[in-house]
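Enquirer: I need the structure of the sequence given here:
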Amino acid sequence: MLTVDTDISTARAVAARAAPALAILEMPGRQGVGFVASPQGQLVTNLHVVAGAEEIHVLLADEQFLRVEQVVALDEKRDLAVLQLPTPGVQALRLDGGSHPVEGDALFILLPAGGGMLGLMETRVDAVQVLDESLTFLELEATLPEDASGSPVMNTSGALVGVATCAFADGRPVTIVIPSRYVELLLEQPRMQPLSALALAKPAASRQRQVPSHPLSLLEGCATDGVEEIALAIMQAIQLGAPAYNQGDPKACYRLYERTAERLIQERPDCPGAQAALREGLLRCARLDDADACAWALRDTFDGLLQVIDRWLQAQAAFARLSSPWSYLQ
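Expert: Modelled structure (predicted):
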């Protein structure tokens, strides 16, 4: 059991509540993870874990070994699958579809640790990502093993807040959480199908963010006031553009981002590094086919600039403190 900084009694309580619901999925040539989400024996996992499987057996915490023959529901966009166990009355996790964790909140992931042992990974929400109007997910600080996709994610009260999913962004593995409210929708509207339905299932690939990582030298020679004005303009554009995107208008979002980038390029010759980053973002858009992709390309550009600006401002503040004649006397 692994914990980071939450009280050990909290971690133990979460593990005790969740452990009986964890399930190991045995399929020809591979294994997977899932969890029981209802007393009726409905088992949840990621769709990509079971897609194409012609046979699935499930090992439960009480050592029952069951054969899955029916699919309750599939959600290709959100990469979710609900399977029906033949034995009802098994212990299930308590869902909390009304929970909306925010950045910095502590979460726990229950996963197999080998040798019949369980591991409890504590992590925190790194970001709340809005892919589009139909999917919002959490990005976590911790990196989950690829074979642990489908593991349950709980809050500090032990309620399920989502499904842990291994994804990739900028060529690196990231852990995301598909919120439990999407699971509840599938449980409320079952569409019973034979196991053969998995043969045609194709989970949607998660959008890969391409946020550039800039060195501090990008802002070399820039005045503090100029850097702060660039950051303010970008944040204002995101505050206006993101709601437009979420309301189903990616073109309006992209046009707003585009105008902001073009204006900053024209108005900020005092920050050539920032100008170059914005030009690169616009060039990337020129190679893309649709407004949705362009909106995300410029959002990646903006996020990359905001990250380096934040680091640069922190470095400037630290330097100013060290340069103060009182810095060693305080």
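Enquirer: C-alpha only now, for contacts and for neighbours.
Expert: Fine.
Enquirer: how about the helices in the stretch 1-150 of the chain?
Expert: 8-18, 47-50 (DSSP state H, counting those that start in this stretch).
Enquirer: tabulate the ones you listed (TSV), appending distance to residue 298 and mean neighbour count.
Expert: TSV is the format used below for these (distance: least, C-alpha to C-alpha, whole Å; neighbours: other C-alpha atoms under 10 Å):
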stretch	distance to residue 298	mean neighbour count
helix 8-18	40	17
helix 47-50	29	24
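Enquirer: and whichever strand or helix holds residue 277, what does it pack against?
Expert: Residue 277 belongs to helix 272-286 when assigned by DSSP states H and E. Contacting helix 272-286 under the criterion 3 or more C-alpha pairs under 8 Å, 6 or more residues apart in numbering; DSSP states H and E are the following elements: helix 250-267, helix 291-323.
Enquirer: make it 6 Å
Expert: Using 3 or more C-alpha pairs under 6 Å, 6 or more residues apart in numbering; DSSP states H and E, the elements in contact with helix 272-286 are helix 291-323.
Enquirer: quick one, the helix it packs on and helix 272-286 angle?
Expert: Taking axes from the mean of the first three to the mean of the last three C-alpha atoms, to 10 degrees, one finds helix 291-323 and helix 272-286 inclined to each other by 170 degrees.
Enquirer: next, the angle from helix 291-323 to helix 250-267.
Expert: Using the same axes, to 10 degrees, helix 291-323 lies at 40 degrees relative to helix 250-267.
Enquirer: in helix 291-323, what's buried?
Expert: 291-309, 312 (16 or more other C-alpha atoms under 10 Å).
Enquirer: could you do stretch 243-255 as well?
Expert: Those buried within stretch 243-255 under the rule 16+ other C-alpha under 10 Å are 244, 245, 246, 249, 250, 251, 252, 253, 254, 255.
Enquirer: sequence B follows; please return its structure for comparison with A:
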Amino acid sequence: MVVGLTYNLRGESMEAFGAGPARKGDDAEFDEPETVRTIAAALEGLGHRCVPIGALPQLMQRLLRGERWDMVFNLAEGHHGFGREAQVPALLEEWRIPFTFSDPLCLCLCLHKPTAQLLLRQAGVPTAPFTVVRRPGDVDGVGLSFPLFVKPVAEGTSKGVGPDSRVTDARQLRRTCTELLERHGQPVLVERYLPGPEYTVGVLGTGAAARAIGVSQHLFDEDGPPVLTGWGKANAGSTPLRTRLLNGDGPARDMAGLAVRAWRELGCRDAGRVDLRCDEGGTPHVLDVNPLPGLCPAYSFLPLQWEGAGRPYHELIAHIVASAAERLSPPPVTLTTAVVPV
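Expert: Next up is the predicted model:
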């Protein structure tokens, strides 16, 4: 197959496309060039012809020039709005070009944490009780008991999560919510703090074929915050996060089963992650569902879980492509890209 590759790169400037200057840390979710090169090499090694495309503006230009691909391997996170992760998939849907990972609806739902949690709770999947603060005055109406946990409603890579995200009184809640509202320009999710251990489950597949490939428990320093911070995730390449990969014992099976259930309920596809945390009684709750996972082989959770079981990285990419290829109709054929005048 001819496989296009869409992505956002850390440090890339979108000002030439009218996006405005980026603020420090806004690109924490984006990929490093080495990750893109590694995925391209894996696709080529699997016998596909990989065509690097870039971000949304580059994809638009190439589509209008008449370029087409059998499939697009989509890593693009987007820049702005609750629909940013859905922008590239929506454009590909309009052009009837298949792509890896979840569809635009799923990506929007999962990025907006309150919506995802409402859907999961309706399906009987446990999540922490929460409310949403849209303006500083809403803090007065928060009826949850302290301690609480505060974060933006629609950020990834733990952006907006830091040592002060766990709040213990009304004054701290107001200060943290106000800072997040000003910094991120979006509402704030306020939920009951869960004091138990935190886990990440890697999921591979779609629907009934979805399965857990690994369960990692996060280990926190005694003198540091007991949460995954935005700084920690953004700097995982230089300061690796401390985790341990669990075997298939009872707790791991429980985490894996709940994660796959949440994955299926939200309609996620191909591969991704589900983050969970336990309450004081040891009951796991779903924190976040990530249907557009990081794939850096050096520090992203999904590849580390896959390779932790002795499986090579290129096989993970092969499974993702094979899962997406099941949606192709007719079956994939070899096409050549063409450039036509517009």
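Enquirer: TM between them?
Expert: TM-score of the superposed chains, computed with TM-score structural alignment, normalised by the length of the first structure, equals 0.24; 132 aligned residues with a C-alpha RMSD of 6.6 Å.
Enquirer: wait, which of the helices of the stretch 1-150 of the first structure is closest to residue 136 of the first structure?
Expert: helix 47-50 (17.2 Å; C-alpha to C-alpha).
Enquirer: what helix or strand is residue 161 of the first structure located in?
Expert: strand 160-169.
Enquirer: buried ones in that strand?
Expert: Buried residues in strand 160-169 of the first structure (16+ other C-alpha under 10 Å): 160, 161, 162, 163, 164, 165, 166, 167.
Enquirer: show me what the longest strand seen in the first structure packs onto, helices and strands only.
Expert: For the first structure, the longest strand by residue count, based on DSSP state E, is strand 117-132. Helices and strands touching strand 117-132 of the first structure, by 3+ C-alpha pairs under 6 Å, 6+ apart, are strand 106-114, strand 135-140.
Enquirer: the shortest one: what's the following helix or strand?
Expert: By that I understand strand 135-140 of the first structure. Assigned by DSSP H and E, the successor of strand 135-140 of the first structure is strand 152-154.
Enquirer: what's in contact with that next one?
Expert: Applying C-alpha atoms under 6 Å, 6 or more residues apart in numbering, the external contacts of strand 152-154 of the first structure come out as 107, 108, 109, 110, 160, 161, 162, 163.
Enquirer: coming back round to it: just put the helices of the stretch 1-150 of the first structure in JSON lines and tack on distance to residue 265 of the first structure.
Expert: What follows is these, written out as JSON lines (distance: least, C-alpha to C-alpha, whole Å):
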{"stretch": "helix 8-18", "distance to residue 265 of the first structure": "50"}
{"stretch": "helix 47-50", "distance to residue 265 of the first structure": "43"}
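Enquirer: of the ones you listed, which is nearest residue 122 of the first structure?
Expert: Closest among these, once you apply C-alpha to C-alpha, is helix 8-18, at 8.2 Å.
Enquirer: tell me the angle of the closest one relative to strand 117-132?
Expert: 90 degrees.
Enquirer: and the angle from helix 8-18 of the first structure to strand 106-114?
Expert: Using the same axes, to 10 degrees, helix 8-18 of the first structure lies at 60 degrees relative to strand 106-114.
Enquirer: residue 213 of the second structure against residue 202, yeah?
Expert: Yes. Under the criterion of C-alpha atoms under 6 Å, residue 213 of the second structure makes contact with residue 202 at 5.5 Å.
Enquirer: neighbour count winner among the two?
Expert: More crowded of residue 213 of the second structure and residue 202, by other C-alpha atoms under 10 Å: residue 202, with 26 against 19.
Enquirer: before we move on, what SS does the nearest residue to that one once chain neighbours are set aside have?
Expert: Nearest non-adjacent residue to residue 202 of the second structure, counting by C-alpha to C-alpha, 6 or more residues apart in numbering: residue 273, 4.6 Å away. Put simply, residue 273 of the second structure is strand when judged by DSSP: H, G, I helix; E, B strand; the rest coil.
Enquirer: number of residues surrounding residue 273 of the second structure?
Expert: Counted with other C-alpha under 10 Å, residue 273 of the second structure comes out at 27.
Enquirer: contacting residues around it?
Expert: If you count contacts by C-alpha under 6 Å, 6+ apart, then residue 273 of the second structure has 201, 202, 203, 290 around it.
Enquirer: distance of it from residue 91 of the second structure?
Expert: Residue 273 of the second structure is 24 Å from residue 91 of the second structure, where distance means C-alpha to C-alpha, to the nearest Å.
Enquirer: ok, and which of the helices and strands packed on strand 117-132 of the first structure has the densest surroundings?
Expert: Mean neighbour count (mean count of other C-alpha atoms under 10 Å) peaks for strand 106-114 among those, with a mean of 21.
Enquirer: name the helices or strands packed onto that strand?
Expert: strand 117-132, strand 152-154.
Enquirer: quick one: end-to-end length of stretch 260-277 of the second structure, please.
Expert: Span of stretch 260-277 of the second structure from end to end, C-alpha to C-alpha: 15 Å.
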